[in-house]
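Enquirer: The following comprises the amino acid sequence and a computationally predicted model.
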Amino acid sequence: MGPNGLDRLGCSYLNIFRHHGNLSDLDKSIEYYSRAVALTPDGHPGISDRLACLGVAHADRFRCLGHLGDLEKWIECDSRAVALTPDGHPNISDRLATLGVSYANRFRRLEHMEDLEKWIDCDSRAVTLTPDGHPNLSDRLATLGVSYANRFRRLEHVEDLEKEIDCNSRALALTPDGHPGMSDRLATLGVSYNNRFRCLGQLEDLEKAIEYKSRALAFTLDGHSGMLDRLVSLGMSHTDRFGRLEHLEDLDKAIEYYSRALILTSGGHPDMPRRLTCLRSSYSDRFRRLGHIEDLEKTIECDSRALELIPEGHPDLPCRYFGHGLSCLSHYEHTGSVSYLNSSFSSFRAASQLSTGVPQDRFQYALRWAKLASQHTHPDIIDAYRTAIDLLPQFIWLGATPHQQYHDISTAETLASDAASAAIRSSDYSLALEWLEHARCVVWSQSLMLCSPLDQLPSSDSHLATQLKAIAVQFYNSTSSEIQVPSMTLEQIGHQRIRLASQYQSLLAQIRRLPEFEDFLQPVKANKLSRVARNGPVVVVKCNTDCCDALFIMPGWDTIRYLALPDFNEQKAHQARSDLEAPLRYMNLRERGVKFLGQPVHKDQIGSVLLTLWRDIVKPVLDYLGYLDDIPVESLPHITWCPAGTLSFLPLHAAGDYSQPRSRIFDYVISSYTPTVTALLASNSSSLDQGCPLRSLLTVGQATTPGHNPLPGTVPELAHVQAHTHNKAQYSQLVDDEATTTSVLDAMEHHDWVHLACHAHQNVTNPTKSGFYLRDDILDLASIVQEQRASLPVRLPDSHR
């Protein structure tokens, strides 16, 4: 049989399939069309028609079975048909339009950008080649508008939005009254204007959106498949206008349209939770505006219904629980009903602890939960703070930008103090230390740009860090907007979140099985922290709004001890810092050096700060430790201070009443500082006094630095260090002209420890710019960290601590 006969058979079987719906007839149609095309040479006048017919048959089978192979064949046949059809051919615009539809289908399936570009190209050419007055011009303009809308959603380029509006406006203008597609085109143009309003914020676009959406709704018959979406869409536009103009009638309209949409939505419809959320938001807004408790109760009712319908593992659940908790809390505040308060606690707990929630969001929910529990002295307080503390590293290090991380430091500092206070009120001093230390380690690592726990994984296991970070980003970027993707249902998104959560927890478990990573992203336990007090007590001091607290790690003790310091608080700490910084700024004492007699000194102001520290903090601590007895100077005990927050800026080591004898801290103890207790763990593990393998120590000395006062004590200081390390470490030094920024950085790479005896500069605003004055320039902390990116114990000069 020749190609003409095969072509006729293919056409007949295609018509039979379309009449009876039997796939076997469609298969035969494709078979005969394929044979006809195979027997037809490229130069034959009928080849383009036969390719187009074969493309139609593959298109029908793709729509029936969804097989990607048929879609590929459809595109292949239509592409060849278009290539063989000259621009002046009467069918060229039809073939371009059909090819555009095939690319649109593949874009929706695979979401490859090149398919979207080809879809737009085909539709644009089809519109250009379609003459005015052609009955298909309005349809082709509408389809081109859809393609631009898709590219706008992907790239958010305003020019695509402008082209979308132009195409939709032209399509509407060519659509006669009574046309069955009139309501669709009005609705589409309304959505386009609404999108431009949200992009550019011009009120006239929102007015046009409401106008076109209202007309679309008026043309939509009851029972029409688009009725629900049009009610919701119009409700959203009125919500947007209420947000701009705050006219109550817009809020009433939004509630009306959302309510009508809800009535028409079947109980099992996947969009039911989202529509309930739209309605609850409007009721909530009206409650805030008018204060009518019935609106708040309707808000809570919508929340409860939505929570019952959302499948387990769906990404919206934590957010919905949190919203429900806020509404219940508001009801309690207005009515005093304890049952609503208890409901808010339950909802905040669920929002914070659902594993499928984004860690950053869950952290914020846990903070709100903890604050509420603290306000009401609720039994949840420890669980709430434990949840927040456990999520803190993920909040800081996973998914956040560097700018966000820097901003989040203050949140972490506040959490550390508040959580520790809650544990102290529960008489769990070990837990208070664990939480305070955990949060402070995160703060110090982030504020000084040190390596995150992810960076510290061995190179052989760095792929685990990469995977964990990638999944965390997916968590962070996974939002309810995904439900709008046609290829994913609500349930599928829920399953995806469960899969991500499972992978996330699995990777955490893998990392925690690595040696020395058992506590990865978790607080170090108090029984481990208690090992640091080898040479004397370690005293962790923190303050909050009403008091100050001291936690003691004692040599040979496994338990953490506690002392309340009721005469000092956060306000006093800020005042002391201010009183101390003012004279220091006046005297330019931000750096170490020898000051000669005759220079102005603000003795009274500084003395007042030192007296306050002595009276309210240091003397009570020494009294608690039994250190106020007369002890020979050579036998003075050693104490390591670990101050938190604003206390970190105050000189506890110099506290005293300088008008009275034996009323100064150095009469009774020798003081040292540590930024965190964990830093002492690392120090103890590699101490020079523990018989470890021979280590290397670099010392840097600048007795005379250009432009600065001399430091005559640096020479004996380095001599003492060298004597102390004799037979314990390999010793080397760089002094005076040898100590340039480049030479010191290079030497640091080859030494385990570094001791700097030189002028230091403290930058209170940006700690990473604090540094050391060397022969040629300032060696700041940022440069050290960038060069080393490893755990290097740095001995800061006394004036810097």
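Expert: Happy to help now that I have it.
Enquirer: okay, CA-based contacts and neighbour counts for the rest of this
Expert: Noted.
Enquirer: Distance from the helix or strand Arg286 falls within to the middle of the chain?
Expert: Assessed by DSSP states H and E, Arg286 sits inside helix 272-290. Using CA atoms, centre = their mean, to the nearest Å, the distance from the centre of helix 272-290 to the centre of the chain it belongs to is 26 Å.
Enquirer: How about stretch 741-761?
Expert: That offset, for stretch 741-761, works out to 36 Å (CA atoms, centre = their mean).
Enquirer: Please identify the buried residues of that stretch?
Expert: Along stretch 741-761, these residues count as buried under the neighbour rule (16 or more other CA atoms under 10 Å): 741, 744-745, 747-748, 751-761.
Enquirer: Name the nearest of these relative to Arg305.
Expert: His761 (60.1 Å; CA to CA).
Enquirer: and Tyr562, how many neighbours?
Expert: 20 (other CA atoms under 10 Å).
Enquirer: How about residues contacting the helix or strand encompassing it?
Expert: Using DSSP H and E, Tyr562 sits within strand 561-565. Contacts of strand 561-565 with the rest of the structure, by CA atoms under 8 Å, 6 or more residues apart in numbering, involve 429, 547-554, 616-617, 620-621, 624.
Enquirer: all helices in the stretch 551-700 of the chain, in order from the N-terminus.
Expert: 570-586, 603-613, 619-625, 677-685 (DSSP state H, counting those that start in this stretch).
Enquirer: picking up where we left off before, most neighbours out of the contacts of strand 561-565, which is it?
Expert: Ile553 (27 neighbours).
Enquirer: so what's it closest to, chain neighbours aside?
Expert: The shortest distance from Ile553 to any non-neighbouring residue, by CA to CA, 6 or more residues apart in numbering, is to Val538 (5.1 Å).
Enquirer: any idea how far that neighbour is from Ala550?
Expert: 10 Å (CA to CA, to the nearest Å).
Enquirer: Then Asp78?
Expert: Asp78 is 79 Å from Ala550, by CA to CA.
Enquirer: dropping in the other structure now:
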Amino acid sequence: MTPVREAEALREARRLVKLPPGAHDLAVRHLLGWFHWFRHQALVLRTGPDPGGERGRYLDQGQPDLRIAVQALTACFLAGEEDLPEPLLPVLAVNAAGHALPLVEELGRSSDPVRLAGAAELWQRIADHVPAGHPHRALHLTALANVLRIAWREGGPQADLDTAIDRFEEALSAAPEEPAHRAMYLYNLGDALGARFQRTGAMEDVDRAVALLEEAERGTPEDGPYRALVLTGSGSALRARYGRAGALPDLDGAVARYREAVSTPSAFPEDPSGLVTTLCDLGSVLRLRFERTGAIEDADAAVEAGRRAVATMPEGHPGRVVTLSGLGAALRARYVRTGLAADADGAVETGRLAVEAVPSDHPERAVYLNDLGDALLVRYDRCGDPADRDAAVTAWSAAAAHASSTASVRIRAGMAAARLLAKSGEAERAARAADEAVRLMPQMTGCRLERHDRRDAIGDMAGLVASAAAFVLAAPGGTAHGRAERALGLLEVGRAVMFGQAPDNRGDLTDLRERHPELARRFTELRDGLDGLDGPTYDRHRSAQEFTALLAEIRDLDGFASFALPPTVGELRAEASHGPIVVFNVSGLRSDALLLTAEGLTGLPLPGLGRATVVARTNAFRQAQHTASRAADPVEREQAQAVLVDVLEWLWDAAAGPVLDVLGYKGPPPPEAEAELPRVWWAPGGLLGLLPLHAAGHHADAPQDPYRRTVMDRVVSSYTPTVRALRRARGRTPGGRAGAAATERALIVAMPTTPGLPGGGRLRFADAEAAVPADLFPDRVVLREQVGAEGDAAPTKANVLAHLPRCAVAHFACHGTSDPADPARSRLLLHDHAVAPLTVGSLAPVALDHPKLAYLSACRTAAIDTAGLFDEAIHLTSAFQLAGFPHAIGTLWEIDDPIAVRIARAFYEGLRTDSGSIDPDRAARALHSAVRQVRDGHDLPPGHDRRRAPLLWAAHLHAGA
């Protein structure tokens, strides 16, 4: 290091400093920095810790070479230069943080992905090099987390938010212990967890967010500058939890916190937007509580908060439209309760002002048009002025046609227009509006099955598709055949949306990915951005234009003319070559069955299947299930069984019987043809999917009756959510057939006990059931729960997913559970279900080699308990179909353990061919035969009639090809 000591070297260095600014600045700083670092090392003999250690956190102002080196190299660190003195990295990181902190606030107002990525990389380097015990480390981790959260908010992946939360956690751990100092760190973590809850719906996130924010409140002085911020964050978390769990104390808590926040105007000293936002939030939660409790004082307070927000926001401010919208909602809610004409007029007037205040190409314009339509409707319903009706239809129609707005908002607006038009007797206009609305549904969702926000968006559409199809069927124009075609097209588009867009599912988008991957990527990106689920929303108008042009480009491609459009009957009719497909539609207007056969499509009105009747019968059936399986009193159980029998007889009279008569299946086949019963695929949709159509009938009819009125004695039943789903199931294998699987591998999972369940969740017959497929498949993997189960033989989620891709057959003998809050979390209860559950969502990314048959002998594997998602068919049985199994056996309710063994034994015996091999394509017939054997009680003593106990035999169903 002798040369750096020379005076000439120092003079040359000073000449470098005097060079004019230019592109060489960074190189000059890099050279100067290294030069002075070498001089420092050469001229100052140091002992003890290096500058990166305890002493190196603070620069020694008496060491000029070290000071100059740090100043010069800090710029290099900020620029991402990696060739830097390692001992100086901690000091450079701390120095760089001081320069980088102002950038975080600027990024909050920017959506430039390049700047965001650069800032995230810089703050990650700072966090990597700042010493663990540095007093500002918590601040640096918070800055990194904020940048990552901004990146996620502007369209980054979910991993950005997850990592941000991890960094907020680290920052909280590194924060000072004093409550006042910890409050903002608690707020940051709680607020981020609340944001993740809004996306994923994980209750543990919102519960922890509430706890953290309440702790932050306790640590924030009442007159502190951040008190209002913490209060609004706490109010937001409580409101979000109320939206999911519906607990009134959460709503009360949100009201109290927003009220306290707006009562401290000193917290909003200059820009009124913070106060206005909090006033709007207060008005919103007060309105929610009014709608929940009916307390008129809450409605009055909500209106007052709305008026104060409008008065506080200056004319022309871009945020003024939000205040007008909030005030209009409060006035509308109060008017519905009180009927005060002034409130109705005020709601309409503020709605019009809001529409006028938003630019014509603004992506939220449809929201305010929708609000205006709602206000006009409530005034029309009370006063009956046709001008209000026409204006409401005009507002909703404009919202539905606003291409740059969110698809879900446009759909709701279009259907609102359709309902009002139908109510006014304009059936054809109603049908057109409904048709256009439902055709937007493929644009509404992305392709990740477990997404909470996507699930809620679809749940909000519950019943709209059924109404749309009913409007089309009721329209007077055209022919009955044409109306049936339009209705079937809408049901195909609007049902099982999440099913149809799941990863690797055979459909338009998957075909596009395989043949034109870049177009598929652009389509997914633009669609998700337009619906506000992913990507920035600041330029949705331009994105809408690009999306329209892209759709036209895709539809010009060979084989993609109907991309993202309802399939034609011609395209669907081929799927009826193996047997008719019956698509039901139940609505408040009318109910029908659409019968798709190889010859064509027929519509069949079903007046006995009214929606109110279906709701009542479904509720009675489910209550009777519960009583028949759990009541201690034998008389109660017998009465419940009678209800089950009665509902199955009604289901025949109102639905299945008329359908089979029209199809020509007017009685059981002769004995010599019984083995060749015709097949029928049921697509029940909605509430009807909760009832066992395959078991409908008068099972007490004499067996020799030539017109025996049961589905089971006339046809073999299978289920499919849509015709397209059936096409995909058949498209999994060459020629649409799975072929024999005599030498293929089977995965068999047996859970005679289940950790964490009362009494170990004992299934006494699980081993006996698992032995049935085990005896048939020499090449098998058996995962069995037993004492000390561990390693590769344990029935864990990881082991199941590891073996599943290479197995043609999968058989599960275990407990299962349906999640009523989130069907994507319905799961099979394996060894590690408490910490790593095998859920519907976890099966979505599984890639299988040659799947053929999944047999889910567990409770409720085909049950749907989420009212808003009845049309979606999201349950474990459909999840295995999505994973690639063309045949899946599931259950609608809890199954009897010994009966399950008998059905499994008869089922697998029914898969045997004449040559002794096993053919999974016999699955539907094999299950039908097995269930009928149990129903008919072939193994019962004389005098016992199992037909009177459908709870025992009617739960199993076949889904798929």
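Expert: Here it is on my side, so go on. Source: prediction; values computed, not measured.
Enquirer: picking up where we left off before, for the residue nearest to Ile553 of structure 1, give its distance to Trp641 of structure 1.
Expert: Val538 of structure 1 is 6 Å from Trp641 of structure 1, by CA to CA.
Enquirer: do the same with Phe348 of structure 1
Expert: 37 Å.
Enquirer: Looking at those two, which has the bigger crowd around it?
Expert: Phe348 (29 against 22).
Enquirer: Residue in structure 2 paired with that one?
Expert: Counting by TM-score structural alignment, Phe348 of structure 1 corresponds to Trp396 in structure 2.
Enquirer: what residues are up against the spatially closest residue to that match that is not a sequence neighbour?
Expert: Leaving aside its sequence neighbours, Trp396 of structure 2 sits nearest to Ala413 (CA to CA, 6+ apart; 4.8 Å). By CA under 8 Å, 6+ apart, the contact list for Ala413 of structure 2 reads 370, 396-397, 399-400.
Enquirer: thinking again about what came up before, name the element the match of Phe348 of structure 1 belongs to?
Expert: helix 386-400.
Enquirer: circling back to that earlier point, next SSE downstream of the helix holding Arg286 of structure 1?
Expert: Downstream of helix 272-290 of structure 1, the first helix or strand assigned by DSSP H and E is helix 293-309.
Enquirer: matching residues in structure 2 for that next one?
Expert: Using TM-score structural alignment, helix 293-309 of structure 1 pairs with 341-357 in structure 2.
Enquirer: Now that stretch on structure 1. Mean distance?
Expert: Aligned to structure 1 and superposed, stretch 341-357 of structure 2 gives a mean residue distance of 2.4 Å (mean CA distance after the TM-score superposition for structure 1).
Enquirer: mind listing what's buried in that stretch?
Expert: Here stretch 341-357 of structure 2 shows 343-355, 357 as buried, counting by 16+ other CA under 10 Å.
Enquirer: In CSV: the helices of the stretch 551-700 of structure 1, plus distance to Leu141 of structure 1.
Expert: Formatted as CSV, these follow (distance: least, CA to CA, whole Å):
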stretch, distance to Leu141 of structure 1
helix 570-586, 66
helix 603-613, 77
helix 619-625, 81
helix 677-685, 66
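Enquirer: Nearest to Leu372 of structure 1, out of the ones you listed?
Expert: helix 570-586 (21.3 Å).
Enquirer: Tell me how far the closest one lies from the chain's centre.
Expert: Helix 570-586 of structure 1 sits 35 Å away from the centroid of its parent chain (CA atoms, centre = their mean).
Enquirer: swap in stretch 784-800 of structure 1?
Expert: 29 Å.
Enquirer: got the residue ranges for the strands in structure 2?
Expert: 581-586, 591-597, 600-605, 679-683, 716-719, 746-750, 780-784, 809-813, 815-817, 827-829, 838-839, 853-857, 887-891, 956-960 (DSSP state E).
Enquirer: State the distance from Pro851 of structure 2 to Ala906 of structure 2.
Expert: Counting by CA to CA - Pro851 of structure 2 and Ala906 of structure 2 are separated by 22 Å.
Enquirer: Please disregard the earlier target; I meant Ala42 of structure 2.
Expert: As defined by CA to CA, Ala42 of structure 2 lies at a distance of 88 Å from Ala906 of structure 2.
Enquirer: sorry, back to before: of the contacts of strand 561-565 of structure 1, which pair is most distant in space?
Expert: Across the contacts of strand 561-565 of structure 1 (CA to CA), the longest gap, 22.7 Å, separates Cys547 and Met554.
Enquirer: What is the burial count for the closest residue to Ala520 of structure 2 other than its chain neighbours?
Expert: Distances taken as CA to CA, 6+ apart put Arg513 closest to Ala520 of structure 2, at 5.2 Å, once the chain neighbours are dropped. A count of neighbours around Arg513 of structure 2, defined by other CA under 10 Å, yields 16.
Enquirer: give the contact list for Arg513 of structure 2.
Expert: Taking CA under 8 Å, 6+ apart as the criterion, Arg513 of structure 2 is in contact with 519-521.
Enquirer: what does Gln704 of structure 2 give?
Expert: Applying CA under 8 Å, 6+ apart, no residues contact Gln704 of structure 2.
Enquirer: Report the separation between it and Pro668 of structure 2.
Expert: In terms of CA to CA, Gln704 of structure 2 sits 9 Å off from Pro668 of structure 2.
Enquirer: again, but for Ala27 of structure 2
Expert: In terms of CA to CA, Ala27 of structure 2 sits 90 Å off from Pro668 of structure 2.
Enquirer: Between the two, tell me which one has more neighbours.
Expert: More crowded of Ala27 of structure 2 and Pro668, by other CA under 10 Å: Pro668, with 22 against 11.
Enquirer: doesn't Val711 make contact with that one?
Expert: No - counting by CA atoms under 8 Å, Pro668 of structure 2 sits too far from Val711 to count as a contact (9.2 Å).
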